[in-house]
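Undergrad: Sequence and predicted structure, then a few things I'm wondering about:
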Amino acid sequence: MKLASLIVIFYLVESLNADAQITLRLNNYTSNIKNFKDTTIEALKIVSFILSTEEFKESLSKFKFKCTNLHSSRRTECSELLGPQVYDSLNKFSDTTLDIIIKKLPLKESIFDPNDQIGKSSYGKFKVTTRSWYLNQTTKSWYASVKYAAHLAHEYCHIRGYYHINGQKYGEDVAQTVGKIVSKIIMRRLKANEPITHD
């Protein structure tokens, strides 16, 4: 067999073995935090990279979730919800653009919700709202992007149809579990001086 043919076969095999690539991009952006857009873009790059890694796939594959994590319209087709199924659903769409809104918690909500909701997003709606108090808790820009990446991973689960279950426990609640897995992988990689973005 000619060398050129062998090279083509090698790259085809490598591409099949490569991690699935998911890309979250910024569409519309509004924020009451000044000069935070670059940090948001960096956070999207981080979460895109981590969700595409084999490490994330293997970590999530260890879990089995209840079907009640799913949006009500999808529960009838569910008998069990395994980690690999969740992974496939998150990576089903390779390129996703998100509207990002960062704002203060309205006064009325802050009165009735003293815990201050961190953020929100909904199934099928490509918009993530994050409360600025959560992102203002750190003064280190690099940590803000890392912290925001884990939060965006959590919210991305809601966009793809995973809702919270009672208790929101790690290992039971899809969004909480994905957010924490992403956070753990990021911190492990940083400690090991491994990349957390494709750049």
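TA: Perfect, thanks for sending it.

Undergrad: Please count neighbours and contacts with C-alpha atoms only from this point.
TA: Will do.

Undergrad: Give me the secondary structure label for residue 128.
TA: Using DSSP: H, G, I helix; E, B strand; the rest coil, the structure places residue 128 in strand.

Undergrad: Same question for residue 26.
TA: When classified by three-state DSSP, residue 26 comes out as strand.

Undergrad: Pretty sure it sits against residue 43.
TA: No. Under the criterion of CA atoms under 8 Å, residue 26 is not in contact with residue 43, lying 10.2 Å apart.

Undergrad: more crowded one of those two?
TA: residue 43 (27 against 16; other CA atoms under 10 Å).

Undergrad: show me the contacts for the more buried one.
TA: 145, 146, 148, 149, 152 (CA atoms under 8 Å, 6 or more residues apart in numbering).

Undergrad: What strand or helix carries it?
TA: Assessed by DSSP states H and E, residue 43 sits inside helix 37-51.

Undergrad: Redo the contacts of residue 43 as JSON lines? Include secondary structure and neighbour count.
TA: Listed next are those as JSON lines, based on DSSP: H, G, I helix; E, B strand; the rest coil; neighbours: other CA atoms under 10 Å:
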{"residue": "145", "secondary structure": "helix", "neighbour count": "23"}
{"residue": "146", "secondary structure": "helix", "neighbour count": "23"}
{"residue": "148", "secondary structure": "helix", "neighbour count": "22"}
{"residue": "149", "secondary structure": "helix", "neighbour count": "27"}
{"residue": "152", "secondary structure": "helix", "neighbour count": "28"}
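
Undergrad: Quickly name whichever of those residues is closest to residue 187.
TA: Within the contacts of residue 43, proximity to residue 187 (CA to CA) peaks at residue 146, which comes in at 8.6 Å.

Undergrad: And here is the other one:
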Amino acid sequence: MPLTLPVISCSLDPASLSRGLAVQAAQILQNHGHNSEVIDLAEFELPIFDNNEIFSDPGFALLHRRIRESDGIVLAFPIYNWAPNAAVKSLIEATGATGDGRNTSAWFDKVVSFVCSAGLPHSYMATTSLAGSLMNDFKCVINPYSAYFSGRDWEEGKLSDDRTKRLTKTMHVHAELAALLSSRSYTSTWEV
């Protein structure tokens, strides 16, 4: 049964490598019969999260709905300064906001996979705090197969064959986890 597995490209860089990885990830999911589209944050003028005005932004409503209605989310983003870029954090802050009586997190119980690009291979652990936040706050299930690619993983503008296999495996595990958890007996809310 096809799943809805969007890939959110969180880079705002016009020459982004992670955007290309997002397209590749969505294509892998589509090739396996799933509904997958790339949602590119660069096409939105989403304001920085302020816990107020952002909720009136039409882009916020679209992003919130796409995340909420998905079976799982792939987040594709660059690693800057040993951490995920600010745009991915702002997206999660906005669409994960709860407690104001109007907005409920779109992230509860989602399967989440990371597809990252970085300059060097040294910051492969940079997703750890983001994964912990998604698990603790929203009870997300984090795919243990992160797809992390550095500048050394590209050959003539394309991801090397070996690293393409890793991206493919990451997307297979993402879809399998989402399928297995689609019939879960519980739903989460804001709880400690």
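TA: Nice, thanks for sending it over. Predicted, not measured: the structure shown is a model, and the values here were computed from it.

Undergrad: Tell me how they score on TM after superposing.
TA: Once superposed, chain against chain, the TM-score is 0.31 (TM-score structural alignment, normalised by the length of structure 2); 98 aligned residues with a CA RMSD of 5.2 Å.

Undergrad: Kindly check the end-to-end length of stretch 7-24 of structure 2 for me.
TA: Taking CA to CA, to the nearest Å, the first and last residues of stretch 7-24 of structure 2 lie 10 Å apart.

Undergrad: cool, and stretch 131-150 of structure 2?
TA: Span of stretch 131-150 of structure 2 from end to end, CA to CA: 20 Å.

Undergrad: thinking again about what came up before, going on from the helix holding residue 43 of structure 1, what's the next piece of helix or strand?
TA: With DSSP H and E, the next secondary element past helix 37-51 of structure 1 is helix 54-61.

Undergrad: Next, the buried residues of that next one.
TA: Buried residues in helix 54-61 of structure 1, counted by 16 or more other CA atoms under 10 Å: 56, 57, 59, 60.

Undergrad: How about the longest helix along structure 2, which residues are buried there?
TA: Longest helix in structure 2 by number of residues (criterion: DSSP state H): helix 161-181. Residues of helix 161-181 of structure 2 classed as buried by neighbour count (16+ other CA under 10 Å): 163-164, 166-175, 177-179, 181.

Undergrad: Please name every helix or strand in contact with it.
TA: helix 17-31, strand 72-80, strand 111-118, strand 147-150 (3 or more CA pairs under 8 Å, 6 or more residues apart in numbering; DSSP states H and E).

Undergrad: What separation do you get for residue 82 of structure 1 and residue 65 of structure 1?
TA: 6 Å.

Undergrad: Check residue 87 of structure 1 too.
TA: 12 Å.

Undergrad: between these two, which one's more packed in?
TA: Shown here are residue 87 of structure 1 and residue 65; by other CA under 10 Å, residue 87 has more neighbours (19 against 16).

Undergrad: Hmm, that one is touching residue 60, no?
TA: Yes. Counting by CA under 8 Å, residue 87 of structure 1 sits close enough to residue 60 to count as a contact (6.9 Å).

Undergrad: got any residues that touch both of the two?
TA: Joint contacts of residue 87 of structure 1 and residue 60 (CA under 8 Å, 6+ apart) do not exist.

Undergrad: helices or strands up against the strand or helix carrying residue 155 of structure 1?
TA: Residue 155 of structure 1 belongs to helix 141-159 when assigned by DSSP H and E. Counting by 3+ CA pairs under 8 Å, 6+ apart, the packing neighbours recorded for helix 141-159 of structure 1 are helix 37-51, strand 119-122, strand 125-131, helix 132-135, helix 174-191.

Undergrad: hey, which of the ones you listed is tucked in deepest?
TA: Most buried of those, by mean neighbour count (mean count of other CA atoms under 10 Å): helix 37-51, with a mean of 22.

Undergrad: burial measure for residue 28 of structure 2, as a count.
TA: When neighbours are counted by other CA under 10 Å, residue 28 of structure 2 comes out with 19.

Undergrad: circling back: the longest helix of structure 2 relative to strand 111-118, how many degrees between them?
TA: 160 degrees (axes from the mean of the first three to the mean of the last three CA atoms, to 10 degrees).

Undergrad: Quick one: end-to-end distance for stretch 131-146 of structure 1.
TA: Stretch 131-146 of structure 1 end-to-end distance (CA to CA) = 16 Å.
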